[in-house]
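[1] sharing a sequence plus its predicted fold:
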Amino acid sequence: MSLRFGELRVMVASSPDAAREIMKLHDAAFASRPLSPMQELAYHGAGEGVIFAPYGEGWRQLRKICAVELLTPRRVHSFRHVRADELSLLLLSISAAAAATSPSPVNLGERIAAFVADSTVRAIIGSRFEHRDEYLRMLQEGIKIVPGMTLPDLFPSSRIARLVSRVPGKIERHRRGMQKLIDTIITEHRERRASGKDDDDEEEEDLLDVLLRLQKEVNSQYPLTTENIKTVMLDMFGAGSETSATMLQWAMAELIRNPRVMRKAQEELRRALAEDGKVTEDKLPTLHYLHLVIKETLRLHPPAPLLLPRKCGSPSCKVLGYDIPEGTMVIVNAWAISRDPAHWQNPDEFMPERFERCGRDFRGTDFEFIPFGAGRRMCPGMAFGLAHIELALAALLFHFDWELPGGMAVEELDMTEAFGVTTQLQSDLVVVAVPRVPLSIE
């Protein structure tokens, strides 16, 4: 589909064949990101990061850092104690509401978002930063003002469009505040490392410690600037927090609407973990049906339904036989692809068992199922995000049964999607937790 958004030329791919040509056959030609004037203002220094950087040597170096240092399975595993700590707080807060004489409904969406955000922030900057709450608040504000199709975005050549819009002022104020806060975070980390703390305990390093260590190593294979570090921090929070929280909320909403699937997942969990009395990460790989539930949630509700836009960087590129002009914004509609009845039976139904038959996976080789993208620009933090989703979902299902408040029928649960870069539930997920397995938290 070819579209015009104001002055912007846009091409939308909504089939597995088109996605395969863009992200595999012509991957290098579509490996850069388009940046509008407002995005350039918001992501000042975006070229220094991973998500929005143009395709080239600088981006390849940072991608290597993610693959070799920051987001390896070993590094993700090293933060298991952080996830366990934050999970305990989540479960305790829900249990307190459920233990009341008259159990009160809980806003599960808010509590899930807090769990993921706190775990992610601790992994990135540690828990020793005194302005951690302010940092978290500003990051959430930044997500809300991420520019989209504003007037200056649609008409980038128009000075009038920029003058009459209030968006530039909001973005500039937020960017200055965030820059000041990140400078403080980095200063604290540098001072701590200079004092000799944590030098001999790599397992205790947070991700910012790793970046600062690499910057300090004179002969490092990956030279880093301070702007690189600042932008990568923001990239990791945005990609690792918002998407994981959104996925967890959708998973719980779908399970509540589908009691058969909920019971089946709970039976597996309570049978496999009966002797342990709690959920631990080392037991997660054995939970077959839980992983099918996560796959089906990713299919119906991909974290970024339109992925992140790409830009055609070749003067002569064809997709499915059509010429794509250089500079065209290219959008891959992962939401439509994963609901295409030509490739999925009963595509709008929540049926985790379908993955036992089809065997498709989300790691970038099955183009009918690409919630994390594919090719060079595939999400590098997939393992980091899934670690939060698997652990929290397993614990919520293991310890509690779930009901809707006020005798509401499951068919009445509002599943309306909110518009945004990530597609969240429009309404709060307010539910009643019924304790089933007592908490065993040290």
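    Structure's in. What do you need? Nothing here was measured: the structure is a model prediction, and the numbers come from that model.

[2] going by C-alpha atoms from here, please, whenever you check contacts or count neighbours.
    OK.

[3] the lengthiest helix in the chain packs against which elements?
    If you go by DSSP state H, the chain has its longest helix at helix 167-194. Here helix 167-194 touches helix 37-42, helix 132-144, helix 207-216, going by 3 or more Cα pairs under 8 Å, 6 or more residues apart in numbering; DSSP states H and E.

[4] let's bring in a second one:
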Amino acid sequence: MQDLLVLTLSLMLLFVAMVVRRHGHASSKAVYTRLATRLKSTFAGWLRQPAIVIRDRATAHRLLVRGCVGGSFSNRPPSMAPSAVLSHRRYHNLTSAPYGPFWRVTRRNLTSEVLHPMRLHRYAAARRDALCDLVADLKEQCTSSPDGLVLAAESIRTAMFGLLATMCFGDGVDPGLIRAMADAQHDLVQFFPELRVFAKLPAIARLIHRQRWSKLVALRRKQEEMYLPLIHARRSRQRQSGETPAYVDTLMDLRVPDDHNKRRRPRRLTDGELVGMCSEFLGAGTETVAAALQWIMANLVKRPHMQEAVRPHFGFFTVMKHPLRAHLAVLP
């Protein structure tokens, strides 16, 4: 019913566009905007999912913690992730997938194959290289800047993206390509707020906001041009025994339930889904860690007494060439 309604409204909008096109670009755009506003206000009640507000803490605890209604409250609102928007919500990544078999399989793969403490030690060499690159970048800025200005935020973001690129695609990724991927990912993150217009009536929104849709398609195509060669290279190469698997290797080995097949037979992830999940891994890991480190640095600058409290602990680790995770865990 909803698909039929969207199709009908799309045909109506196309007819109106053909009629008003002769009146010029400015007037046609004004007609598009007024028509979209009226359609949204008229049909939003039919298409919008019911909003449930729970104010009683006992009821919230029973629904969310005790899980007396199964997974009814485990889902999230429709995501504006590019993979979901571009595929008309047919394909998802981990953050955009609704709660269900696909989400559980992909989340289990990420937590057990990459983020588990027993797996993270395999990337110790990559972490050391990223730390050395970060320190070298900060030192270079200190010596080259006439006023001693250091852009620590950009250095942290660059180092984290390089580390995650190695974890995602393995060793040997060209540094120039990593910088290009980081720039493309940053452009996509900055464009996220513009995707809200596709949350309701996406078929009509694509016609009204053609420039935004074209920009989104161009950003995703740019990512595919950089990611797919790396994915195909990992797929065609012969893995060595004892080699640390990359995140994309675990995704290519993964079998997910096919929600669009009546028999729900397990299937492999498509290239579009692989690109979306790699972009999600690189973007989420970089931005969250970089933001956390910036918050820590800002609080250290704001509270000098905290610097004196942590200085003895860091003095102990400076004499260690390669501190272990167990040693770092004792930091306050």
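    Perfect, I can see it now. All of these numbers come straight from a predicted model, not from anything done at the bench.

[5] what about the helices and strands packed on helix 167-194 of the first structure, which gets the closest to residue 112 of the first structure?
    Checking these against residue 112 of the first structure by Cα to Cα gives helix 132-144 as the closest, at 14.2 Å.

[6] pull up the aligned stretch in the second structure for that closest one.
    With TM-score structural alignment applied, helix 132-144 of the first structure matches the range 178-190 in the second structure.

[7] likewise stretch 169-189 of the first structure?
    Residue span in the second structure matched to stretch 169-189 of the first structure, by TM-score structural alignment: 214-234.

[8] ok, back up a step: nearest to residue 242 of the first structure, of the helices and strands packed on helix 167-194 of the first structure?
    helix 132-144 (8.4 Å).

[9] packing partners of the closest one?
    Going by 3+ Cα pairs under 8 Å, 6+ apart, helix 132-144 of the first structure lies up against helix 108-125, helix 167-194.

[10] make a markdown table out of the helices and strands packed on helix 167-194 of the first structure and add mean neighbour count and distance to residue 97 of the first structure.
    Below are these laid out as a markdown table (neighbours: other Cα atoms under 10 Å; distance: least, Cα to Cα, whole Å):
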| stretch | mean neighbour count | distance to residue 97 of the first structure |
| --- | --- | --- |
| helix 37-42 | 19 | 39 |
| helix 132-144 | 15 | 24 |
| helix 207-216 | 19 | 34 |
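
[11] hang on, the earlier thing: pull the distance from the longest helix of the first structure to the chain's centre.
    With Cα atoms, centre = their mean, to the nearest Å as the basis, helix 167-194 of the first structure stands 22 Å off its chain's centre.

[12] what do you get for stretch 299-316 of the second structure?
    That offset, for stretch 299-316 of the second structure, works out to 33 Å (Cα atoms, centre = their mean).

[13] what comes into contact with that stretch?
    For stretch 299-316 of the second structure, contacts defined as Cα atoms under 8 Å, 6 or more residues apart in numbering pick out 331, 332.

[14] show me where the stretch 1-150 of the second structure has its helices.
    Applying DSSP state H, counting those that start in this stretch to the stretch 1-150 of the second structure gives helices spanning 2-20, 25-47, 57-64, 82-86, 101-113, 117-120, 124-144.

[15] of these, which stretch is the most buried?
    Highest mean neighbour count among those (mean count of other Cα atoms under 10 Å): helix 82-86, with a mean of 21.

[16] who touches that one?
    89-93, 96, 198, 216-217, 220, 272-273, 276.

[17] let me have these in TSV, extended by neighbour count.
    Listed next are the contacts of helix 82-86 of the second structure as TSV, based on neighbours: other Cα atoms under 10 Å:
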residue	neighbour count
89	17
90	12
91	20
92	25
93	26
96	21
198	18
216	20
217	14
220	21
272	18
273	19
276	23
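
[18] could you pull out the helices for the stretch 201-332 of the second structure?
    Secondary structure of the stretch 201-332 of the second structure (DSSP H, counting those that start in this stretch): helices at 202-208, 210-236, 247-253, 271-302, 304-318, 325-328.

[19] what's the separation between residue 279 of the first structure and residue 397 of the first structure?
    According to Cα to Cα, to the nearest Å, residue 279 of the first structure and residue 397 of the first structure sit 10 Å apart.

[20] now swap in residue 180 of the first structure and tell me
    41 Å.

[21] give me the more crowded residue out of those two.
    Taking other Cα atoms under 10 Å, residue 180 of the first structure and residue 397 do not tie; residue 397 has more neighbours (23 against 10).

[22] what helix or strand is the more buried one located in?
    Element membership for residue 397 of the first structure (DSSP states H and E) is helix 382-399.

[23] that helix packs against which elements?
    If contacts are counted by 3+ Cα pairs under 8 Å, 6+ apart, helix 382-399 of the first structure sits against helix 73-78, helix 80-98, helix 243-257, helix 259-272, helix 288-300.

[24] of the ones you listed, which approaches residue 334 of the first structure most closely?
    Between residue 334 of the first structure and these, the tightest spacing by Cα to Cα is seen for helix 288-300, at 8.7 Å.

[25] go through that closest one and flag the buried ones.
    Neighbour-count burial for helix 288-300 of the first structure, counted by 16 or more other Cα atoms under 10 Å, picks out 289, 290, 291, 292, 293, 294, 295, 296, 297, 298, 299, 300.

[26] excluding sequence neighbours, find me the nearest residue to the first one.
    Closest residue to residue 289 of the first structure apart from its sequence neighbours, by Cα to Cα, 6 or more residues apart in numbering: residue 265 at 6.1 Å.

[27] residues near the residue mapped onto that neighbour from the second structure, how many?
    Residue pairing (TM-score structural alignment): residue 265 of the first structure is matched to residue 310 of the second structure. Burial measure for residue 310 of the second structure: 13 neighbouring residues, criterion other Cα under 10 Å.

[28] what's the counterpart of residue 241 of the second structure in the first structure?
    Using TM-score structural alignment, the equivalent of residue 241 of the second structure in the first structure is residue 200.

[29] distance check, its match against residue 43 of the first structure.
    Between residue 200 of the first structure and residue 43 of the first structure the computed distance is 35 Å (Cα to Cα).

[30] looking at those two, which has the bigger crowd around it?
    For residue 200 of the first structure versus residue 43, the count of surrounding residues by other Cα under 10 Å is larger for residue 43: 21 against 9.
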